[in-house]
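Student: predicted model, plus sequence, below.
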Amino acid sequence: MKPRTIAGLARDGGVGVETVRYYQRRGLLDTPERTGGDSFGGGVRRYGDEDVRRLRFIKSAQAAGFTLEEIGELLALDAGQDRRRAQALAAARLMALDARIAELQAARSALQRLASACSASSQGPCPIIAAFQD
């Protein structure tokens, strides 16, 4: 295990230090105790490889479209081994992604038709501009 500071954790996890602190406030990442200080405080928090893995999981889950609340639930489910609920969350996310993909494909088709109509004639207003003004 390579101990690292919060800056090292953020760097290795591909996020900023404030993002790490935000995830800690949300309960997604643990905040380790400070070590090496004197009786007046000080010291440094040290993070390990498991913290990096958890941070990368959070980033990957966000990229897949999970909310931070859902990510927190997934992390809790992992600790409790509730695969059925984790599968249900994944299935719901897949359905939402499929719906979004369908919306984007419809928007792409509409824009493609407008672009074709725009290039078909040089007379009158451009259909693309007219479509977005309505």
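Tutor: Received, thanks.

Student: okay, CA-based contacts and neighbour counts for the rest of this
Tutor: Will do.

Student: so where do the strands sit in this structure?
Tutor: 34-35, 44-45 (DSSP state E).

Student: JSON lines please, covering those and showing distance to Y23.
Tutor: Shown next, in JSON lines, are the strands of the chain (distance: least, Cα to Cα, whole Å):
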{"stretch": "strand 34-35", "distance to Y23": "18"}
{"stretch": "strand 44-45", "distance to Y23": "15"}
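
Student: here comes the other one, which I'd like you to weigh against the first:
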Amino acid sequence: MTTKALRFYESQGLLPPAERSANGYRDYPDKTVDRLEFIHRGKVAGLPLAEIRDILRVRDAGQAPCTHLTHQLAQQLAGLDRQIAELTAVRETVAEHYKRAAEGDPDRCDAQRICSYL
């Protein structure tokens, strides 16, 4: 983890402000590692930092964020399913155009069209 990332997470409310040592360096408690690992897992799962921050706030308030997280993951899954469906449709369209182009004869193209394969 870079110092720049740590400062950014702190400025975004994902990490509580760190204590400062006598020389002015930030001094993070050991539990910060758990928090950073959670942030990383949330990012890998595709959750935006704002949502990760909300989940951490629920935890910081002394409540288990499991129900909230389950809801967010369900929304993430639904969004991914929509994206997959859209990409599958685009892929089918591209595959159809490719098949026509691969099987076509460029010498027989309609000169009035930019390209008859698309």
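Tutor: All right, it came through fine. Keep in mind it's a predicted model, so treat the numbers as computed, not measured.

Student: stretch 91-104 of the first structure maps to which residues in the second structure?
Tutor: Mapped onto the second structure using TM-score structural alignment, stretch 91-104 of the first structure spans residues 74-87.

Student: now that stretch on the first structure. Mean distance?
Tutor: Compared with the first structure after fitting, stretch 74-87 of the second structure has a mean deviation of 1.2 Å; criterion: mean Cα distance after the TM-score superposition for the first structure.

Student: flag every buried residue along stretch 33-42 of the second structure.
Tutor: L36, I39, G42 (16 or more other Cα atoms under 10 Å).

Student: out of those, which are inside helices?
Tutor: L36, I39, G42 (DSSP state H).

Student: neighbours around the nearest residue to the last one once chain neighbours are set aside, how many?
Tutor: Spelled out, that is G42 of the second structure. Leaving aside its sequence neighbours, G42 of the second structure sits nearest to I52 (Cα to Cα, 6 or more residues apart in numbering; 6.4 Å). I52 of the second structure has 20 neighbours, counted by other Cα atoms under 10 Å.

Student: isn't I52 of the second structure right up against I39?
Tutor: Yes - I52 of the second structure lies in contact with I39 (Cα atoms under 8 Å); the separation is 6.6 Å.

Student: overlap in contacts, these two.
Tutor: Counting by Cα atoms under 8 Å, 6 or more residues apart in numbering, the common neighbours of I52 of the second structure and I39 are L14.

Student: for A79 of the first structure, see how far away D30 of the first structure is.
Tutor: 14 Å (Cα to Cα, to the nearest Å).

Student: ok, the two, which is more surrounded?
Tutor: Neighbours per residue, other Cα under 10 Å: of D30 of the first structure and A79, the larger number sits with D30, 15 against 9.

Student: and the helices in the second structure, which stretches?
Tutor: Going by DSSP H, the second structure shows helices at 3-11, 31-44, 49-60, 66-103.

Student: just those helices: most buried one?
Tutor: helix 49-60 (a mean of 16; mean count of other Cα atoms under 10 Å).

Student: would you mind getting the angle between that helix and helix 3-11?
Tutor: 60 degrees (axes from the mean of the first three to the mean of the last three Cα atoms, to 10 degrees).

Student: and helix 49-60 of the second structure, how far from the chain's centre?
Tutor: Here the centre of helix 49-60 of the second structure is set off from its chain's centre by 16 Å, with Cα atoms, centre = their mean, to the nearest Å.

Student: list the helices and strands it packs on?
Tutor: Helices and strands touching helix 49-60 of the second structure, by 3 or more Cα pairs under 8 Å, 6 or more residues apart in numbering; DSSP states H and E, are helix 31-44, helix 66-103.
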